[in-house]
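Trainee: Can you look at this prediction? I've put the sequence above it.
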Amino acid sequence: MSLPATLENPLVRFFDYMIRERGLSRHTESNYRQQLQACAEFLVRSEVTHWQDVDSAWVRQIASQAKRDKLKPGSIALRLSALRSFFDFMVRDGAMGANPAKGVAAPKQGRTLPKNLDVDEIDQLLSVNDDDPLSIRDRAMMELMYGAGLRLSELIGLNLRDVAVRKGDIRVIGKGDKERVVPFTGKAQEWLVNWLKVRNQLLKGPEEALFISKLGNRISPRSVQKRMAEWGQKQAVSSHINPHKLRHSFATHMLESSGDLRAVQELLGHADLSTTQVYTHLDFQHLAKVYDAAHPRARKRKGE
């Protein structure tokens, strides 16, 4: 649909400004053009031909129409974000007195969770038996992330003094500098011992970090992400491997096995129980079994 000059020309000036002065990427520009074109076409169909006539009610109508067009919440949020940026430009340019999109909230987006690995996939991923120091380090990191449910930032932040190997617990500094102690046993404990035996082979000087790179300093988040993705490919795991997926798998498997939401909350270091409820997902069959077994009014009488 061709737009009247009163709608088209301000858009041309906006993109010229954003590209030349703000360094807008071509990808973002393409997305914003698509969203603002859709907004302008809606206004034309509604017989609005000047951006200055758009108030917050019109912005809400634009969002409502996007919802009727079955756009996902993320796409509606992007449309509103493009409108806010455009109207900010119009205010800055003196063409409008206020931004009508400022007070219009985007629809809530459901939290997207990664698909967790099942136990067989975990076994497949963690059957790394190479004996070079980097491979031993990588398996120790993966075993520890899955064995203790650590965040990536928590893993790379670990120092030697934070780990009590024989006792089987780790002092972790989580979000908001909150400290917690988490247990680790079994394979995680075994492979951490293996790593500590070869760690000195990578040292170049004093370094307190538990996990170090081949250069001898604290390993970076990007390196951990890259190495885990590579191991996923080497071990022929069907889904992409990343640190968060190992933490999510830990949480899911722990909750499915124990049903103890509070304990899993503590292990994950969540301040709010609702975060754990969203982060983990029990299938309905498991929930139904727990309910039938635990609720007094749900138990079937003998003989029924």
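Mentor: Done, it's in.

Trainee: switch to C-alpha atoms for all contacts and neighbour counts from now on
Mentor: Will do.

Trainee: Hmm, Arg166 and Pro183 touching each other?
Mentor: No: under the criterion of Cα atoms under 8 Å, Pro183 makes no contact with Arg166, lying 11.0 Å away.

Trainee: Neighbour count for these two, which is higher?
Mentor: Set Pro183 next to Arg166 and count neighbours by other Cα atoms under 10 Å: Pro183 wins out with 17 against 9.

Trainee: wait, what's in contact with that one?
Mentor: By Cα atoms under 8 Å, 6 or more residues apart in numbering, the contact set of Pro183 is 148, 168-170.

Trainee: Just the residues you listed: which are in helices?
Mentor: If you go by DSSP state H, the contacts of Pro183 have Ala148 in helices.

Trainee: Mind jotting down where the helices sit in the stretch 51-200 of the chain?
Mentor: Listed in chain order, the helices of the stretch 51-200 of the chain (DSSP state H, counting those that start in this stretch) span 56-68, 73-92, 119-125, 133-148, 152-157, 186-198.

Trainee: To Asp292, which of those helices lies closest?
Mentor: Smallest distance to Asp292 across the helices of the stretch 51-200 of the chain (Cα to Cα): 25.8 Å, for helix 119-125.

Trainee: gap between the closest residue to Ile170 other than its chain neighbours and Asp16?
Mentor: Take Ile170 and drop its neighbours on the chain: the residue closest to it by Cα to Cα, 6 or more residues apart in numbering is Val163, 4.7 Å away. Going from Val163 to Asp16 by Cα to Cα, to the nearest Å gives 55 Å.

Trainee: cool, and Gln34?
Mentor: Noted for Gln34: a distance of 16 Å to Asp16, by Cα to Cα.

Trainee: one more structure, for comparison:
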Amino acid sequence: MPKVRKDNKGRNLRPGETQRSDGSYMFVYKLGKKKKYIYDFDLASLRAKEKVLSRDSDDGIRTQEAMKIILNDMFRLLMDTKIQLKASTRANYEYLWDRYVKDELFASTPLPNIRKSDILTFYTKLLKKGFAINSLESINNLIFPSLELAVDDDYIRKNPSKGVYRSLKAEGAGAPPKKRIALTMAQQKNFLRFISQSPMYSHWLPVMVVLLGTGMRVAECTGLTKNDVDLENNTISVNHNLIYRVIDGKAGFHITTPKTASGTRVIPILYPQVAEQLRALIEVMDALYPEDLVMNGYHGFLFRNRTGYFLSAHNINRAIERISIAYNAEEMDQAELEDREPDLLPHFSVHNLRHTFCTRLCESTNDIKFIQQVMGHADFSTTMDIYTHITQENMKEKAEVIKGTLVLM
């Protein structure tokens, strides 16, 4: 009968267990043909680890292999499996990971040692920095599937990120979402009127009219070509985007297709001013731009910068800022002369032109399906949320107007 080994407290040691000279405990086992070791200063804790090892072995969980794999590895593996991912989307995912996740301690921790509290602490930190809960969703949409892939590969038993984002969202955590800014009808008219009458900014009128009058996303608008415009049927075909991104380490313009099927659409030209601007631009574009731009088979791009090259969202946002400053300065002087309050333009970006168009559309019709199709919203709830918000805002304004005129008794 083999001799029973004991520790320095007289407790029996099981096969594979040893007490080391410093008083700590070691358990040796085999993974394939290789010996593996786990350590602990407490015998009960060591045996708890042994139990986990035995359970994982019985269930096919590859815990010890996973000790050499970190979350960053799983993210790279996940990206390698996304063979249908657009280059621009891939670049965006990799930017988000490198910018926010890659250097976090848990991202370089062995997979079995990542805890739910690590993910919760990380998400909470981002929210405290001012992340909106919807922005956090973009991070969660990378972390969760990376860990889910580790579960599928039997490296870990369960996904430590499961339910973390959902619980934070349910609690209403994070900064409140920024209020969407839509220009009022007066502001919209003042903005366009000022541009049309300005010797310095009048060349921006076509693109501003098209953005405000169609609700296209900026990348859809800047990518618009002559072939996309059907003035006979008063429609515009939205089928590609022109974006400026860093892809494979190189910054530049790229053509991409819409992210969802609903993004590819034919939209009606609802404002006659849009048709007028497009017709005038098409008639003179050969003289304006003697050299055609070609990218991925697309040519005849309608909107260019001052050198005749592609127009970017950054170019348009800078123009909006300069135009708004110039308009507000002129309006303040005029208001002072006329002894009235100035009607100033708020600070806004090119995306707010899309929201302004959507607001006018919601004010004009309650056909939600039509609004969704024109806007290219993939999710019906997105359109419904915007419509509900706008109608509630209008109801408040109307209530303020009429409540002072009502007399009950």
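Mentor: Here it is on my side, so go on. For clarity, every value in this text was computed on a predicted model and none was experimentally measured.

Trainee: Superpose the two chains and report the TM-score.
Mentor: The TM-score (TM-score structural alignment, normalised by the length of the first structure) is 0.59; 239 aligned residues with a Cα RMSD of 4.8 Å.

Trainee: how about the contacts of Pro183 of the first structure, which pair is most distant?
Mentor: Ala148 and Gly168 (10.5 Å).

Trainee: between the two, which one's more packed in?
Mentor: Ala148 (24 against 14).

Trainee: Quick one: residues contacting the aligned partner of that one in the second structure.
Mentor: In the second structure, Ala148 of the first structure lines up with Thr214, judged by TM-score structural alignment. Each residue near Thr214 of the second structure by Cα under 8 Å, 6+ apart is listed here: 267, 269-270, 274, 354, 357.

Trainee: what's the answer for His270 of the first structure, then?
Mentor: Thr276.

Trainee: Which residue would you name as the spatial centre of the second structure?
Mentor: The centroid of the second structure falls nearest to Ser138 when counting by Cα atoms, centre = their mean (5.7 Å).

Trainee: Is the equivalent of Leu267 of the first structure over in the second structure within a helix or a strand, and which one?
Mentor: Taking TM-score structural alignment, the alignment pairs Leu267 of the first structure with Val374 from the second structure. Here Val374 of the second structure, judged by DSSP states H and E, is contained in helix 368-375.

Trainee: Mean per-residue distance, that helix versus the first structure.
Mentor: Superposed on the first structure, helix 368-375 of the second structure shows a mean distance of 1.1 Å to its aligned residues (mean Cα distance after the TM-score superposition for the first structure).

Trainee: Kindly spell out which helices and strands sit in contact with that helix.
Mentor: Applying 3 or more Cα pairs under 8 Å, 6 or more residues apart in numbering; DSSP states H and E, we find helix 368-375 of the second structure packed against strand 265-268, helix 350-364, helix 380-403.

Trainee: Go through the ones you listed and name the closest to Lys49 of the second structure.
Mentor: helix 380-403 (47.7 Å).

Trainee: Counting neighbours, which bits of the closest one end up buried?
Mentor: Residues 383-384, 386-387, 390 are the ones in helix 380-403 of the second structure that count as buried (16 or more other Cα atoms under 10 Å).

Trainee: want to throw the residues you listed into CSV with distance to Leu96 of the second structure?
Mentor: Below are the buried residues of helix 380-403 of the second structure laid out as CSV (distance: Cα to Cα, whole Å):
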residue, distance to Leu96 of the second structure
Thr383, 27
Met384, 29
Ile386, 27
Tyr387, 31
Ile390, 32
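
Trainee: Tell me how many other residues surround Ser312 of the second structure.
Mentor: Counted with other Cα under 10 Å, the neighbours of Ser312 of the second structure add up to 20.

Trainee: my guess is it contacts Glu220, does it?
Mentor: No: checked against Cα under 8 Å, the pair Ser312 of the second structure and Glu220 is beyond contact range at 10.9 Å.

Trainee: got the contact list for Gly308 of the second structure?
Mentor: The contact partners of Gly308 of the second structure, taken as Cα under 8 Å, 6+ apart, are Tyr289.

Trainee: Map it across to the first structure for me.
Mentor: Mapped onto the first structure by TM-score structural alignment, Gly308 of the second structure lines up with Gly216.

Trainee: tell me which element that match is part of?
Mentor: For Gly216 of the first structure, there is no host helix or strand (DSSP H and E).

Trainee: Now it: closest residue in space, sequence neighbours ignored.
Mentor: Once flanking residues are discounted, Gly216 of the first structure sits nearest to Leu203: 4.5 Å by Cα to Cα, 6+ apart.

Trainee: for that neighbour, helix, strand, or coil?
Mentor: Recorded secondary structure, Leu203 of the first structure: coil (DSSP: H, G, I helix; E, B strand; the rest coil).

Trainee: Give the equivalent position in the second structure for it.
Mentor: Using TM-score structural alignment as the criterion, the counterpart of Leu203 of the first structure in the second structure is Tyr289.
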